[in-house]
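Student: dropping the sequence and predicted coords here.
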Amino acid sequence: MTSSLPVVIGMGGINAAGRTSFHQGFRRIVIDKINAQAREETFVGLASLMKLVTLKGSQLVDQQGEIVAANEVEAKFGQQIIAGTLIRKIEKNHFDVDATHWHQKMHVRPIDKTITFELRAKELPHPLPHAWQVTDLGAGKVSVEIPEHLTISHDAYRDNPIKAAGQMPTGFEPGALYNSRYQPRGLQATIFAATDAIRSTGIEWDAILDKISPDQVGTYSASVVGQMQQEGLGGLLKSRLSGSRVSTKQLALGLNTMSTDFINAYVTGNVGTTFSSSGACATFLYNLRSAVQDMQAGRIRVAVVGSAEAPVTQEVIEGFGNMSALANEEGLKKLDKSDKANHRRTSRPFGENCGFTIGEGAQFVVLMDDALAMEMGAKVMASVADVFVNADGYKKSITAPGPGNYITMAKSVALAQTIVGKESLQQRSFILAHGSSTPQNRVTESLIYDRIATSFDITNWPVAAPKAFVGHTIGPASGDQMAMALGVFSDNIMPGVTTIDKVADDVHNNRLNIATEHWHCEDMDVAFINSKGFGGNNATAVVLSAKVTLAMMAKRYGEQAMQDYQQKLTLVEQAQDTYRQRANQGEFDIIYKFGEGLLDENSIDITDDSLSFNEFKHKIGLPTTNPFDDMV
């Protein structure tokens, strides 16, 4: 029995490196290794994203209204673009790391017999403390005398020990691109990322729905921390304590399923599968696994898969910081023997390091089964053979690493060898490491790779680590790894860990190639996307290159079918190029259908074998056979 092959036909999103579609973010990371044309396109795209230039008519103009030619963008804005992307000092649109707001407790005692003050009568607490003596002063004011000590909280500011994060490019505000209606930043990024992914396919969403039953679509997504901004759980938790009211939206918008729900309700109008799974740092892969399994089983034919997270808040950073998980100022100064921390190099996977760096982002892929991809002429970027998930078993600490990642990596490498063969595995595969930049991770993760490499006789195994550049985005972190994998497949550039001077001495590096500079590689066949999540949430995905995927499809469908596919692909690539040019000029055509295209429930035609909707071309079939007929 053959399985459908889940093909990646589009990817979109945003992180500290920029837009994901057409490898803009990847090319920002390896900017010094790409050719002149790609470099110019990358700078133009980032300048538009960061609002340094805008499209006026058919020309780019800067903020002063002066025309800027594409080949002038780097000279005029290059340093600003470089400084405003990747990991950097936390910008004040998040919070002020040099003067972080908090409430300081003060224990006030009377100097004489009482503490005396005046206030408006309506500001008195309820119930009134029994020792307070209140005198009415008229005009709505009262005098209060307190004959005992009083504990109060007062606005204060502190120097935050953690000052760097992987932030979306300076000036980019996803909520400004559509009517975001006071939505949390993570959900704003979701709308942008899902749009970017769908637009990048070069195929209109309605054209896909015309080919399949509407229940053959799936959306798979989640966040981990939830939406911790004021508009979400952050506001819900602190509103009353800070003297504000809880809104009607904060609880609902804070749920970690909301990225899935927003895509269904406002982007795709999906009535098929909806799924949200949180697996700590492996969340993207957990959702990818469910989509891949559903597609291989024939339950869905198209999927939007991803994750979104906006954790650059003082509360989330303090939470991780108090666990000693994040790189802080003192630790970085000590590593560099300097009196000043280097905020560009806070994340140092597999080098001498002192903790990870938080990041924000949203990453989504569009999957399509191979038969439908052939029929529609979809552009093949890669395919996902499988995703393996295993836990760690008994452990002393919930955050400690364990054996589960040995299982996921070993299964993945073994599967890849059965598909592409030993030579391809040994010479043309690479790893997108979890690479969190903690002292414990660099030892434990490298040991796994080294032992797996020994077992499969792999030497000089390339290892890349996206978190060195974009930080740890938590839920979408393995989506950042997927974006880098697709970039390597496309451009044949292997990113080095350029934030370290050398690989740490305790890293198990005998069979690994952890470079400290970017380097040109040959065509790669297989990428292993690995994630070691808090709590024992281990996952590894086997991603096959476009070259390998197309060869597999040619074997399954034959030469004539591939020729027909290539003819359809020409039109798709033209549509992709149109979106690519518009996106590079800051025109993203955001999909946000708030209150649009609502289905008329009263018009649903229901029979004993199907449901029909006026809004969809194809019916939804109902089960008509007993899957357990051998048991009844």
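Tutor: Perfect, I can see it now.
Student: for the rest of this, base every contact and every neighbour count on C-alpha atoms.
Tutor: OK.
Student: which residues touch the closest residue to residue 227 other than its chain neighbours?
Tutor: Residue nearest to residue 227 in three dimensions, not counting chain neighbours: residue 254, with 4.6 Å by CA to CA, 6 or more residues apart in numbering. By CA atoms under 8 Å, 6 or more residues apart in numbering, the contact list for residue 254 reads 184, 226-228, 231-233.
Student: just flag the most distant two among those.
Tutor: Spatially, the most separated pair among the contacts of residue 254 is 226 and 231, at 11.3 Å (CA to CA).
Student: with neighbour numbers in mind, choose between the two.
Tutor: Higher neighbour count among residue 226 and residue 231: residue 226, with 25 against 22, using other CA atoms under 10 Å.
Student: and that one, that one's in a strand?
Tutor: No. Using DSSP: H, G, I helix; E, B strand; the rest coil, the assignment for residue 226 is coil, not a strand.
Student: tell me the centre residue of the chain?
Tutor: Centroid-nearest residue in the chain: residue 476, 2.8 Å away (criterion: CA atoms, centre = their mean).
Student: okay, one more to line up with it:
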Amino acid sequence: MANFLPLIVGFGGYNAAGRSSGYRSYERMILESLAADQRQQTVESLSHLMGIPGADEQQVLDGTLVRQVESGFFNVNNTPQGKRITLQADEQKPAKFVIAGKDLPHPLPDHWTAEPLDEGGKRYQILIDSDQTLTLSCTSKMPVQAAGQLPSGFNPGSHYRSQNHPRGLQMSILAASDAVKSMGVDWQEAARHVSPDAIAVYSSSVMTQLDSTGFGGMMQARQLATRVTSKQLAMGLNTMPADFVNAYVLGSVGATGGITGACATFLYNLRQGVDEIRSGRRKIVVVGASEAPIIPEVMDGYSAMSALATDADLLKLDGLHSSETPNHRRASRPFGENCGFTLAESSQFVVLMADDLAIKLGAQVYGAVPGVYVNADGHKKSISAPGAGNYITMAKAVALARTLLGDDALRQRSFVHAHGSSTPQNRITESRIFDEVAKAFGIESWPVAAVKSYLGHSLGPASGDQLVASLGTFAYGYVPGIKTIDSVASDVYADRLQISKTDIEMGVEGCDIAFLNSKGFGGNNATATVLSPRVLEGFLSKRYSNVQMRAFRQRQEQSAQVAANYQAKADKAQLEPIYAFGTDLIDEDSIIISHNSISLPGYEQPITLGDDEGFSF
């Protein structure tokens, strides 16, 4: 029996370019190529999202994409930092200071003597008769000051009751809601047609939730003399972007999980969803990733690996004096002369649906993912160094496209979304892989996009950023150029690649296949093959009868109108995310179990029991 094709019937999210649904974040990246009226609509939509409706275009543009870290995160020139100092003293001349009684540590540190200054013990004089190392709270200037932040003024937590939610989970709620509403099919209506067990959610974060409401606050509590809350540990888990979507957006009791693979995390989750739909095990899978890593400690960690573009190195690249200010908007320069990547925040989700169910529901079809390939590097000298695995994933993904659509489509109507991290090592190794694969398959001028030049590197969701940009290319016909570079670096293998500083116009009919490539620390390589709606028209027409296709298109008109109504509201920042906290709880006393099924109250279809899982004894 033929596999079910995983169709992309919804997509949504938020990154430095804005909202993903309705192609808005993609439009921000190709703004120069848009017609005047479309450009105005994009800017107006962003202005509402930023809370400054009617703002002039330049103000909107300045508040999007990669830029200097804004004060809403922390002050990059005065970032809190602990500094160790030594108080020098001896028995003849002890160091002295006064402390409130309530702050007196118990037990007293060695070499401390506490003398009360009043009868109530409200104040004590401390004498220290030996050198003592203390930690002083002070500030310092961050060596890395650029990041891919959500649009200025956009606060995801303000759009729903988000108390105590880490930023990454706030973004998950909004992004998953955006994806579900972009379907144009009510979620409850879609879920009604399938068993509750035929739905799945796969989403995660790489760095977990490290801000003060997650692991970050928990791990720092003792050193900062604060209390650990009851929520910090649970909220910090890297599976929470899936758990939150199940519990508060979808109300799903189906399969769930959070797969991580460093920078390839989104594609790892996508692979799981694609495989489950192809096999028929699931009918609907929501796939995503969410990351909010713009905090000093995470930036310090990547800086210690010499992975990030520092201000000092950016100044050297541009031949500027150390007293000058670097161009933070050009911090990320894939395949050009560069010095490191730029951290970013993002949350991206897509809704995958088996083709038979999509036909039945009249769902929107934005694309399809026939395959995602994952391979490791083998033995390595360094855990962070690239290796052989990406050759395998790229070759497999390209070979799949050739098998499905032929040489002409591959050579003339495909493009690549590079990992494009903006490190000197990546520009050499990844371009060489592309060049070798292009040579093997007879590709002479392969368009290459690298959206991290606009968005920065969002770690787990990075390939989600690539995917939603690819869907934009299918709809508009433009591959985003790499506009932050002066020229392609001399050590890039570019003979068979088309790397452009301006948008590449392929035309809607010239964009049939996208390849999403990701290279992660530890040898986590993944490449996905994505097909355009134009290609899928022919596939679906072959698989389904004329009567079925006519009914499908009629239902699609209705779902398209519903989706358009949502987009119109979202363009006014009326996001209304789905957040069902504590509602529609399952009455466990009403669960009915038999030898061949289990029925849950509130779910129309039962879950069948007794599958032999393909085994025969």
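Tutor: Thanks, I have the structure now. In this text the structure is predicted, and so the values were computed from the model without any measurement.
Student: coming back round to it: residue contacts, the residue nearest to the centre of structure 1?
Tutor: Contact analysis of residue 476 of structure 1 by CA under 8 Å, 6+ apart lists 223, 281-284, 306-309, 361-363.
Student: what residue, apart from its backbone neighbours, is nearest the aligned partner of it in structure 2 spatially?
Tutor: In structure 2, residue 476 of structure 1 lines up with residue 461, judged by TM-score structural alignment. Excluding the flanking residues, the one nearest residue 461 of structure 2 by CA to CA, 6+ apart is residue 289, at 4.8 Å.
Student: so which strand or helix has the one you found?
Tutor: Using DSSP states H and E, residue 289 of structure 2 maps to strand 284-291.
Student: what about stretch 245-260 of structure 2, how long is it end to end?
Tutor: 17 Å (CA to CA, to the nearest Å).
Student: quick one: it aligns where in structure 1?
Tutor: So stretch 245-260 of structure 2 sits over residues 263-278 in structure 1, by TM-score structural alignment.
Student: whereabouts in structure 1 does stretch 573-582 of structure 2 align?
Tutor: So stretch 573-582 of structure 2 sits over residues 586-595 in structure 1, by TM-score structural alignment.
Student: now do stretch 378-398 of structure 2
Tutor: Mapped onto structure 1 using TM-score structural alignment, stretch 378-398 of structure 2 spans residues 393-413.
Student: go ahead and measure how far that stretch is from the middle of the chain.
Tutor: Mean-position distance between stretch 393-413 of structure 1 and its chain equals 23 Å (CA atoms, centre = their mean, to the nearest Å).
Student: first-to-last residue distance for that stretch?
Tutor: 22 Å.
Student: thinking again about what came up before, aligned against structure 1, show me the partner of the residue nearest to residue 461 of structure 2.
Tutor: So residue 289 of structure 2 corresponds to residue 307, using TM-score structural alignment.
Student: same deal with residue 275 of structure 2?
Tutor: Match for residue 275 of structure 2 (TM-score structural alignment): residue 293.
Student: assign a three-state SS to its match, would you?
Tutor: Assignment for residue 293 of structure 1 (three-state DSSP): helix.
Student: mind checking how far it is from residue 220 of structure 1?
Tutor: 12 Å.
Student: neighbour count for the two, which is higher?
Tutor: residue 220 (28 against 18).
Student: count the residues that sit near residue 586 of structure 2.
Tutor: Counted with other CA under 10 Å, residue 586 of structure 2 comes out at 13.
Student: that one contacts residue 601, correct?
Tutor: Yes. Taking contacts as CA atoms under 8 Å, residue 586 of structure 2 lies within contact range of residue 601: 6.4 Å.
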